[in-house]
Structure formats: structure tokens, C-alpha cells
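In: Sequence first, then the predicted structure:
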Amino acid sequence: MGPGPVGGDQADRPPGLPHRAGGGALEVIAVVVAVGSFAALFLLWRFYYFFRDPERRPPPGDDVLAPADGYVVYVHTVRAGEVPVAIKGRRSIPLEELTALPGIGGEGTLIGIFMTPASVHVNRAPIGGVVRRRVHRAANRNRSMARVLTNLLVGRRPYAEDCRYLVENERNTIVIEGDRLTVAVTQIADAWVSNIVCRVAEGDTIERGARYGMIRFGSQADLFIPAGVPIQVLCREGERVGAGESILARIGGNG
């Protein structure tokens, strides 16, 4: 009599293919290890890397410094209190709407800095002086800033075109009056932000380059320099800058 039928999975396996004992278990282990590694990296970013706060040494002088780490997404000339940003079918938005500062207007320069997930999210004073105003505006829902991040990654300009977070998201603005210049800094929250931290109050004195706040888990910081004092803007769109170190504008330049 010839050999009987082969039982088990050997009957269905093509000739020449070895039997892999425990192959399914190994695949499960590989998936678990991969997921665990991703989770560990996320937790490392979430609770350590994101909250890093390296020391910064402001350059000497009174040049205007970046209030945030990140990339410059626009440098706009403000005229008659209007910012030339196209949002929701409008060709410009009021500076008062962007900063949440009642009565602000006139002429000046607005610089927007987008903070990526890899940026240090501690905010620093662009000039030294006295905090004259502090205004916070809540939001019903913060919109995602994914569009501006995508535009930066692919090099699509203008980076912030039709980004509705510029007028709809939560924000906090402080006005710093220095010896030669007064500026306004606006912290704008992203969709994933747990809260905006601002550790200065009206009447406080702050040093140039000093820490004053933080936007947790994302966002943008805008710097408005009113006209009246000649300045020379030294940054450009797409440039990477560092809070408290990078010079955005020089007072007394040929602006």
C-alpha cells in the first residue's frame, strides 16, 4: 500500500515551501514592538522634547528679536490698519481682528512665525520694556494649522493664504513699550493646544530676550512693529528663526 494522505496544513502547502512554525506569533510580536516603539517616541516628544527650554543668549544691542522659534510665514506691510492676507473671500483682515487689541490700527510691519511640532515652544520678548497691555481672546473652536505646515513643506506660497485660524483661533497679545520702540506680540493657538501660557501682566518690566510665555502643542506668534520709528526688516519668508536670538528688524535702519 502506498503512503496515506498527508494531514494538517502540509496538504495545502505547495511543494518546496518550508513550514514556519509560530509564524503568526512572530508577526504579532513584530506589530506589538512597532506600536510600542511609536508610542514611546510619541511620549518622549509629548512630555520631554516638546517642553525643552534651552538657554538663549540675545545678541548685544537693541535690535528686535524673534519672539518664537519656527519659520517666518509672512512679512506684511500694514496700511490703514489692514493686513493683506486673503481669508474667507476677503483680500485683507483688520489688524484689530488678528491681534484682538481694540483700537489698534495705523501703519507698520507684521511678521508671522509658525512653530512646527519640532520647534521650542517657549516665547521670548522681542524687545525690553514695560508691558502696557495684555489681552486674551477665547475661541469656540481652534482650527488646525496643518495647511500652513503643508505649504511650508512643499514650498507653496503665500504660506498663510486662506488660513482661517488667523482670525478664528484663541490668542493672547501683549504690548511692550521700550525706550525707542513699542511692539505687539500675539500668541495664536493651534487646534491641539491645551492652553496659552503668558506669565507677564500689565505694568511688568521684561528684559529683551527673556521668557514670558509658551503655547503648548503648536501654534504661531505674530510680531507687529508700528510705523513711526525707522526700522530695517532683516528676515524673509521661509526663513527659520530662533526665539531670543534671531534678529527680525534693526531699529534705525533703512526700512
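Out: Ah, there it is.

In: switch to C-alpha atoms for all contacts and neighbour counts from now on
Out: OK.

In: all strands of the stretch 101-250 of the chain, in order?
Out: Along the stretch 101-250 of the chain, counting by DSSP state E, counting those that start in this stretch, strands occupy 108-114, 122-124, 129-137, 171-177, 182-188, 196-198, 205-206, 211-215, 220-226, 231-233, 240-241, 247-251.

In: And the second one, what's buried?
Out: Which is strand 122-124. Across strand 122-124, burial judged by 16 or more other Cα atoms under 10 Å covers 122-124.

In: what do you get for stretch 113-126?
Out: In terms of neighbour count (16+ other Cα under 10 Å), stretch 113-126 has its buried residues at 113-117, 119-126.

In: Contacts for it, please.
Out: 50-53, 64-74, 149, 206-222, 243-244 (Cα atoms under 8 Å, 6 or more residues apart in numbering).

In: ok, and here's another one to check against it:
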Amino acid sequence: MKIHREGLGTIVLTALVLALLNVAVFYFLGQVPSLTWGFFIVSLILFLFIISFFRIPARDMAQDETLVISPCDGKVVVIEETFEPEYFKDKRLQVSIFMSPANVHVNRNPISGEVKLSQYHAGKYLVAWHPKSSTENERHTVVIGNGKTDILVRQIAGALARRIVNYLKAGQQVKQNEELGFIKFGSRVDIYLPVGTPVKVQLDQVVKGGQSIIAQLV
């Protein structure tokens, strides 16, 4: 397991803050060992959680250009036909994946191809499962085309996730499962597919980024 580069600053800052707090607690409450040890244990648990949040587990990635591979870890919360207003401006098949704070938060390219759009939008911080979060929350939209079809991937911030990182630029050639970006502290990723695309997941199914098959390209 590795630690993602997006987390290095946060981990160092957390370690410094917790160390200073523990020194202060020991200095002022050292005569009450149960309090000082209790605070140390809580601090250690919090620090380990922060480290786990930025983890990159070792995985055997699925590689198949006829498949759409999950761009993130999480649970499938939406599978429906809907109007996509930003890029396609027509009906698309939407698959949405909710990422909890306990999930791995690396986002990956679901297919290989050319980046046709990479656009950041400032916005609100509604809870990730709110119906309007896809269009009103802070978000970053990416469209990847492989010559046969275009897939839209939208990173969406939530009530806790207030920093979206995206590494792609328009015109760039990308490969399936390479890093697309990172969302800090949980949120949601929407995938927009052509209507009629055979979907290989079900509602409430838990998926893994780079491994789980979302759909079959036709």
C-alpha cells in the first residue's frame, strides 16, 4: 500500500497539530493519566484514519477496451436515463457512485482515449446524494472519447468533500485506469453513457476503482 501525494501535506499537518495538542494535554492534565492516555488513543485513531484516507492499495487492474471500468471505489446509488445538460445536451444513461470517507479516493479513467473536455465548476456543497448535486455542487467534468463513443465522468464535491483535484487537460491522450484525479473526504462520481449501453452493475452494489466493470461498450 502507498500513500497518495495529495495527502502528504495533510498528514504532516495533522501529525504536528496532534503532537502539540498531546503535549498541551500532558502538561496541563498530566496528573490525570486516564485523560492524557485517552486523548492520546483518540489522537492515534484519528491520525491512522487520515493516513488510511489517502491510501492507494495494490490492485490488479482490469484492462479491456470494450468495457467501462469503475473510476472509483464506492456504492452504486443511481442507474437511470437522464438529460445531460453540459456537454451532450441530450439523454444519457447515468451511473452514480457514492464515495464514503472510508473509501479509497483515487479517481481513474474508465476508458482509454482523448480528453475532449476538462472543466471545473464552482458550486454548492449539498450532500452527495441530493438530486441537484450533479448540477449545483462544486464539480469537475471530464469527457473521454475513444473514437467509437464518448464517456463523461463528473467528480462531485459533497458536504464534507471541499476539494476536487483533476489531472486531465483537453487534448490529452489517457489510458484506462490511469489516475484521473482525487476527491478529499468522500463524495460522488457520475458516469454518463450512451442510452442503451449494457450496464453490468446494480443499485447498492459496492464497486472498486480500476477493477469493477460498470458497462459493456457496444
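Out: Yep, that arrived. Please read these numbers as outputs of a predicted model, since none were measured by experiment.

In: now, among the buried residues of strand 122-124 of structure 1, which is nearest to Glu177 of structure 1?
Out: Nearest to Glu177 of structure 1 among the buried residues of strand 122-124 of structure 1, counting by Cα to Cα, is Arg124 at 14.8 Å.

In: What residue in structure 2 is paired with that closest one?
Out: Under the alignment (TM-score structural alignment), Arg124 of structure 1 maps onto Arg108 of structure 2.

In: try Pro67 of structure 1
Out: That one, Pro67 of structure 1, aligns with Pro71 by TM-score structural alignment.

In: swap in Arg180 of structure 1?
Out: Under the alignment by TM-score structural alignment, Arg180 of structure 1 pairs with Lys148 in structure 2.

In: coming back round to it: would you convert the strands of the stretch 101-250 of structure 1 into JSON lines that also reports distance to Phe42 of structure 1?
Out: As requested, those are arranged in JSON lines below (distance: least, Cα to Cα, whole Å):
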{"stretch": "strand 108-114", "distance to Phe42 of structure 1": "21"}
{"stretch": "strand 122-124", "distance to Phe42 of structure 1": "20"}
{"stretch": "strand 129-137", "distance to Phe42 of structure 1": "30"}
{"stretch": "strand 171-177", "distance to Phe42 of structure 1": "26"}
{"stretch": "strand 182-188", "distance to Phe42 of structure 1": "24"}
{"stretch": "strand 196-198", "distance to Phe42 of structure 1": "21"}
{"stretch": "strand 205-206", "distance to Phe42 of structure 1": "34"}
{"stretch": "strand 211-215", "distance to Phe42 of structure 1": "18"}
{"stretch": "strand 220-226", "distance to Phe42 of structure 1": "22"}
{"stretch": "strand 231-233", "distance to Phe42 of structure 1": "37"}
{"stretch": "strand 240-241", "distance to Phe42 of structure 1": "24"}
{"stretch": "strand 247-251", "distance to Phe42 of structure 1": "32"}
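
In: Out of these, flag the one nearest Val32 of structure 1.
Out: When these are compared by Cα to Cα, strand 211-215 sits nearest Val32 of structure 1, at 33.2 Å.

In: Mean distance between the closest one and structure 2 after superposition?
Out: With mean Cα distance after the TM-score superposition for structure 1, strand 211-215 of structure 1 departs from structure 2 by a mean of 0.8 Å once superposed.

In: for that strand, the distance to its chain's centre please.
Out: Offset of strand 211-215 of structure 1 from its chain centre (Cα atoms, centre = their mean, to the nearest Å): 12 Å.

In: can you tell me what part of structure 2 it aligns to?
Out: Mapping strand 211-215 of structure 1 onto structure 2 (TM-score structural alignment) gives residues 179-183.

In: hmm, who's touching the matching stretch?
Out: Contacts for stretch 179-183 of structure 2 (Cα under 8 Å, 6+ apart): 6, 105-109, 155, 157, 161, 163-168.

In: and which of these is nearest to Leu13 of structure 2?
Out: Within these, proximity to Leu13 of structure 2 (Cα to Cα) peaks at Glu6, which comes in at 12.6 Å.

In: What is the equivalent residue in structure 1 for the closest one?
Out: Using TM-score structural alignment, Glu6 of structure 2 lines up with nothing in structure 1.

In: Need the nearest residue in space to the aligned partner of Phe88 of structure 2 in structure 1, chain neighbours excluded.
Out: Alignment note: Phe88 of structure 2 maps to Ile104 in structure 1; criterion TM-score structural alignment. Excluding the flanking residues, the one nearest Ile104 of structure 1 by Cα to Cα, 6 or more residues apart in numbering is Glu96, at 5.5 Å.

In: now for the helix or strand containing that neighbour, which elements pack on it?
Out: Under the criterion of DSSP states H and E, Glu96 of structure 1 resides in helix 95-99. Contact partners of helix 95-99 of structure 1 among helices and strands, from 3 or more Cα pairs under 8 Å, 6 or more residues apart in numbering; DSSP states H and E: helix 165-168, strand 171-177.

In: The ones you listed into TSV, with extra columns for distance to Glu27 of structure 1 and mean neighbour count?
Out: Below are the helices and strands packed on helix 95-99 of structure 1 laid out as TSV (distance: least, Cα to Cα, whole Å; neighbours: other Cα atoms under 10 Å):
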stretch	distance to Glu27 of structure 1	mean neighbour count
helix 165-168	43	22
strand 171-177	47	23
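
In: can you put these in JSON lines and add distance to Arg133 of structure 1?
Out: What follows is those, written out as JSON lines (distance: least, Cα to Cα, whole Å):
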{"stretch": "helix 165-168", "distance to Arg133 of structure 1": "20"}
{"stretch": "strand 171-177", "distance to Arg133 of structure 1": "5"}
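
In: among the ones you listed, which is nearest Ala138 of structure 1?
Out: Here strand 171-177 is closest among those (Cα to Cα), at 6.7 Å.
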